[in-house]
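Novice: Next input, structure requested:
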Amino acid sequence: MNPESITSRLTLFFSTVSTLVLLVVGTLIGTLVESHFEEQDLMELNGKLELVRHALAKVHTPSDLATAPQSLSDALIGHPDLSVAIRGHDRRVLFTSSSAIFATHLLEQPSHGDSSGKSRLVMWEQGGEAYRGISAVAATGIAGQPPATVALAINIERHRAFMKAFRNNLWLAIAAGIALTVVLGWVAARRGLAPVREMADVAKGISVSHLGDRLSPETVPTELVDLAIAFNEMLARLEDSFRRLSDFSSDLAHELRTPISNLMTQTQVAVSKERPADEYREVLYSNLEEYERLARMIADMLFLAKADNGLIIPSSETVDLPTEVRELFGFYEAFAEEQDVSLVLVGEGSVRGDRLMLRRALSNLLSNAIRHTPRHGAVKVIIRQEAESGKIRLTFENPGESIQPEHLPRLFDRFFRVDSSRRKASDGAGLGLAITKSVVEAHQGKIQAFSADGVTRFEIIFPITDR
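Specialist: Take a look at the predicted model:
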């Protein structure tokens, strides 16, 4: 596994947490089992202590005291691991069971137990074996005689052997559990990340001929739905961008082919035979027009390339829109009269921006409106300030043939024409509206096109800024 992969990280995290949990659980289980044995031994020793106390309580005379050991021996039959010793107040041993083994302090300092009255359990090793024991005082029935000291011990070697085997098996099980969690963690991480690998497979399959592939958000886990949607949106943008780029490349090749073909044809005709100087001059003038057209196209393309990369930084000055529109009216006056189109301006307003760039955008819209207005029609430019929304709306409106709704979103695409078969030589390269959109967006504005019922309208919305 790659140590930096998500699968390995999840596996490591899951295994580490599981290991800690198993270790804690194993330690807790071992402690609880050991405590259980201690409690069990203490209960057994306390039970035998009560038996001894009961036997001593029946001793009322010295002769009874002499027969007590036999009674205790009979009572303790069947408990080979149990050792009992009784010492009198005069330090004389009154009774010991066979093979009795005690820690010295059990008889020297009998325990009075804890706050709950239970005897305190003592553990020690002697002769290579482990013992647990308690000691206490026990009163006899002889009047005026001080109580005797009783010590009880139990051999716990069987318990220790069991605990050793138990712990060995427990830690082996825990080790196996840790190994299993590593494997299961890796499998779970791999299965959990399967949708991510599917995304990677889709991404690997993306090519020119497979731009339409998409992920199904319904088939991925909830945590990856947003990622799948974002991935699909990215693919949609790529598909649209590639389509536009493909169309743009085709259109550009087509636009460049015409003037270059004209230049080649005119030049070939000119050099095919000797001609008078005036004819050569006419060919050069015609070629100059084609060069100028190519130069405008290249300049427009450079402008749009800068706009696409955010390199257009407009200057900031107050631009009076009615003044700019009136100057454009004067510039296009002869063209409008030739088309028998009247120009109308309504409204007042100003924005802050680059005056030359804005004039270029307004000029493109005005020339486009005049060109598509039928004779005796009127082009209206309406400026309206909307104080409530903080916007200023600039509208270019002209009558004419309506544009189909499916074409409206593409009007601002480069080289796009609604009907290329009706293109005239004076129509330009088809970059005017694309440049206009770039200029408007560079000024934080928005432009839209509407066309219905024989009226086409372009609306620009600029934010109102303080002067």
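Novice: Please count neighbours and contacts with C-alpha atoms only from this point.
Specialist: Fine.
Novice: Which of the helices or strands spans the residue in the chain sticking out farthest from the centre?
Specialist: Largest separation from the mean C-alpha position in the chain: residue 63, at 90.3 Å (CA atoms, centre = their mean). Counting by DSSP states H and E, the element that carries residue 63 is helix 62-75.
Novice: Identify all contacting residues around that helix.
Specialist: 52, 55, 56, 58, 59, 94, 95, 97, 142 (CA atoms under 8 Å, 6 or more residues apart in numbering).
Novice: so which strand or helix has the fifth one?
Specialist: What it means is residue 59. Counting by DSSP H and E, residue 59 is found in no helix or strand.
Novice: which residue packs closest to it, ignoring adjacent ones?
Specialist: Spatial nearest neighbour of residue 59, excluding adjacent residues (CA to CA, 6 or more residues apart in numbering): residue 141 at 4.9 Å.
Novice: Same check on the fourth one?
Specialist: The shortest distance from residue 58 to any residue other than its chain neighbours is 5.8 Å, reached at residue 141 (CA to CA, 6+ apart).
Novice: mind listing the helices for the stretch 51-200 of the chain?
Specialist: 62-75, 104-108, 157-192, 194-205 (DSSP state H, counting those that start in this stretch).
Novice: Pull out the buried residues from the last one.
Specialist: In terms of neighbour count (16 or more other CA atoms under 10 Å), helix 194-205 has its buried residues at 195, 196, 199, 202.
Novice: Let me have those in CSV, extended by distance to residue 363.
Specialist: What follows is the buried residues of helix 194-205, written out as CSV (distance: CA to CA, whole Å):
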residue, distance to residue 363
195, 53
196, 51
199, 48
202, 46
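Novice: I figured the residue nearest to residue 58 hits residue 57, correct?
Specialist: Yes. Contact status for residue 141 versus residue 57: in contact at 4.8 Å, counting by CA atoms under 8 Å.
Novice: To check against the first, give me the structure of this:
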Amino acid sequence: MFRRLTLTARLTLLYTTVSVAVLCGLVAMVMAATQAHFVELDRDSLRDKAELVKQVVANSASQQQLAFHLGELLQSHSGLYVRLEHVGKLVFSYNDTDFPAHLALADGTPSTTDWTADGVALRGMQLKLATPPFLEETGQTTAAQDATRLLLAVDTHHHIHFLVDLRRSLTGYLVLAALASGLLGWWAARRGLAPLRDMKERALRVTAHQLGGERMPVHSVPVEMAELAQGLNDMLERLQRDFERLSEFSSDLAHELRTPISNLLTQTQVSLAQQRDAPAYRDILASNAEEFQRLARMVSDMLLLAKTEHGLALPHREPIALRDEVQALFEFYDAVADEKNVTLVLEGEAHMAGDRLMVRRAISNLLSNALRHSAEGGRVRVQLSCPGGEPAGTPTLCIENTGNPIDPAHLARLFDRFYRTDKSRAHLDTDGTGLGLAITRAIMEAHGGTVSVESTPAATRFCLRFGAA
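Specialist: Model prediction:
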């Protein structure tokens, strides 16, 4: 039941419960303190009356004189009950009542006893007195020096009436205070949760076409909600970036797939337009096979990107000597370098732990780009290093090639999918799919590393920085 309540209702209920509990405790404390105060007043009053009676008893010469003086003394004290006994026999009484058999003694620690007699609430005590002289002369004394007993009681009805009225007043105040606390708690909870309702309204207005418009207020909300608002804003920023990347990727993918599909469709329609000989059909099928290979390579690259970016293609770590991998790739691209008269240079040495095939593909992507964009008779230099020293250092591989520099406006997006610095040259002089650098970045992120690029008129330099060796 409690779980189905709104947060405002929960806070109101909790605030009201705490307020009622505090007020009940306060009421109980006031009632207990008032009761204790009345007990203390009655006890002090009884002790004062006992001292007066004690003096009168000590100064009386006979029982008649005692009765006369005590009668004059006590007639102005209404609600007072006095009884004087000696060896269990009554000596004097005033407003006599049924005293209980065991009354609290006033000697030592002061205390009283409460009881009810004939519908009257009483509070009393007893004192043990020395035997008065006139009782000794009559021969009524005993060997015990404390055989005389004084019993006193006072009517407490006025205290009871006051406590009843006080309890009634406090109960009424408690009810009103509980209602006021509930209303105040509801108002405070509703006002305090207003920023959450504002966030909810803003969140409801967020759509796929308005990810960049609505943001949660950070500076106008309480400190406790500022982190929530900032977290939601960061989430919306990530969603906006991912959505924009997905939209661009979808558009680029459609554009990239449209060209080979159009080529296949055109060649197929042309070949079906008229009867051709076997060699012509063979040439058409060979051309179509090239386009199919391009499509298969593109799909394979996209699948690798998807797995890597979502942590599905986790690298199989093993010790790798980067110099050996680069040397093997030099042998693979040696023919391309000789065709363009490009010199391949390898410097330094570094070791790392990672997936050998994925690392080789990342290096191969950069090396093929460097050869493709190097000027005739230029140079491609690969530098290996491990700043900080092995094994705790950072293995670094940098590939530098001479040639035309890259426009700084393209550097920030160079690792995006299907991004090319010259859109008009797509597919004209390369078999690439525009995913090589994006795959390289994904491989580096899977290995906990980074890839960077810088370009000057003298050379363009790509650097792979892996995690600790």
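Novice: Tell me which of the helices of the stretch 51-200 of the first structure sits nearest to residue 402 of the first structure.
Specialist: Nearest of those to residue 402 of the first structure, taken as CA to CA: helix 194-205 at 41.9 Å.
Novice: Touching stretch 46-56 of the second structure from outside, list them.
Specialist: So stretch 46-56 of the second structure is contacted by 66, 69, 70, 106, 124, 125, 127, 129, 150, 152, 153, 154 (CA under 8 Å, 6+ apart).
Novice: which ones are touching the counterpart of residue 171 of the first structure in the second structure?
Specialist: Using TM-score structural alignment, the equivalent of residue 171 of the first structure in the second structure is residue 171. Contacts for residue 171 of the second structure (CA under 8 Å, 6+ apart) come out as none.
Novice: And the helices in the stretch 251-400 of the first structure?
Specialist: 277-308, 321-331, 333-339, 355-371.
Novice: out of the ones you listed, deepest packed?
Specialist: Stretch with highest mean neighbour count among the helices of the stretch 251-400 of the first structure: helix 355-371 (a mean of 19; mean count of other CA atoms under 10 Å).
Novice: average offset between that one and the second structure?
Specialist: Helix 355-371 of the first structure differs from its equivalent in the second structure by a mean of 1.5 Å after superposition (mean CA distance after the TM-score superposition for the first structure).
Novice: which secondary structure elements does that helix contact?
Specialist: helix 321-331, helix 333-339, strand 391-399, helix 432-442 (3 or more CA pairs under 8 Å, 6 or more residues apart in numbering; DSSP states H and E).
Novice: Distance to residue 367 of the first structure added to those, as JSON lines?
Specialist: Output for those, formatted as JSON lines (distance: least, CA to CA, whole Å):
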{"stretch": "helix 321-331", "distance to residue 367 of the first structure": "9"}
{"stretch": "helix 333-339", "distance to residue 367 of the first structure": "9"}
{"stretch": "strand 391-399", "distance to residue 367 of the first structure": "10"}
{"stretch": "helix 432-442", "distance to residue 367 of the first structure": "10"}
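Novice: Any idea which of those gets closest to residue 354 of the first structure?
Specialist: helix 432-442 (9.2 Å).
Novice: With the second structure overlaid, how far apart is that closest one on average?
Specialist: So helix 432-442 of the first structure averages 1.7 Å relative to the second structure (mean CA distance after the TM-score superposition for the first structure).
Novice: Of residue 141 and residue 57 of the first structure, which one has the most company?
Specialist: residue 141 (18 against 14; other CA atoms under 10 Å).
Novice: Distance of the more buried one relative to residue 71 of the first structure?
Specialist: Separation of residue 141 of the first structure from residue 71 of the first structure (CA to CA, to the nearest Å): 15 Å.
Novice: Check residue 327 of the first structure too.
Specialist: The value you get for residue 327 of the first structure to residue 71 of the first structure, if CA to CA is used, is 133 Å.
Novice: what does residue 97 of the first structure give?
Specialist: 12 Å.
Novice: Identify the residue of the second structure aligned to residue 452 of the first structure.
Specialist: Using TM-score structural alignment, residue 452 of the first structure sits opposite residue 456 in the second structure.
Novice: List the contacts of that match.
Specialist: Contacts of residue 456 of the second structure by CA under 8 Å, 6+ apart are 405, 406.
Novice: of residue 97 and residue 71 of the first structure, who's got more company?
Specialist: For the pair residue 97 of the first structure and residue 71, the greater number of neighbours falls to residue 97 (18 against 12), based on other CA under 10 Å.
Novice: Quick check, that one in contact with residue 81.
Specialist: No. Checked against CA under 8 Å, the pair residue 97 of the first structure and residue 81 is beyond contact range at 10.5 Å.
Novice: Overlap in contacts, those two.
Specialist: With CA under 8 Å, 6+ apart, residue 97 of the first structure and residue 81 have no common neighbours.
Novice: coming back round to it: I'd like the helices of the stretch 51-200 of the first structure laid out as TSV, including distance to residue 356 of the first structure.
Specialist: Output for those, formatted as TSV (distance: least, CA to CA, whole Å):
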stretch	distance to residue 356 of the first structure
helix 62-75	119
helix 104-108	109
helix 157-192	58
helix 194-205	44
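Novice: mind checking which of the ones you listed is nearest residue 37 of the first structure?
Specialist: Judging the helices of the stretch 51-200 of the first structure by CA to CA, what sits closest to residue 37 of the first structure is helix 157-192, at 7.4 Å.
Novice: That closest one vs the second structure, mean deviation?
Specialist: Compared with the second structure, helix 157-192 of the first structure is 3.1 Å away on average (mean CA distance after the TM-score superposition for the first structure).
Novice: Next, the angle helix 194-205 makes with that helix.
Specialist: Relative orientation of helix 157-192 of the first structure with respect to helix 194-205: 30 degrees, computed using axes from the mean of the first three to the mean of the last three CA atoms, to 10 degrees.
Novice: list the buried ones in helix 157-192 of the first structure?
Specialist: Neighbour-count burial for helix 157-192 of the first structure [16+ other CA under 10 Å]: 163, 167, 170-171, 174, 177-178, 181-182, 185-186, 188-190.
Novice: Stretch 97-105 of the second structure now?
Specialist: So, applying 16+ other CA under 10 Å, buried residues of stretch 97-105 of the second structure: 97, 99, 103, 104, 105.
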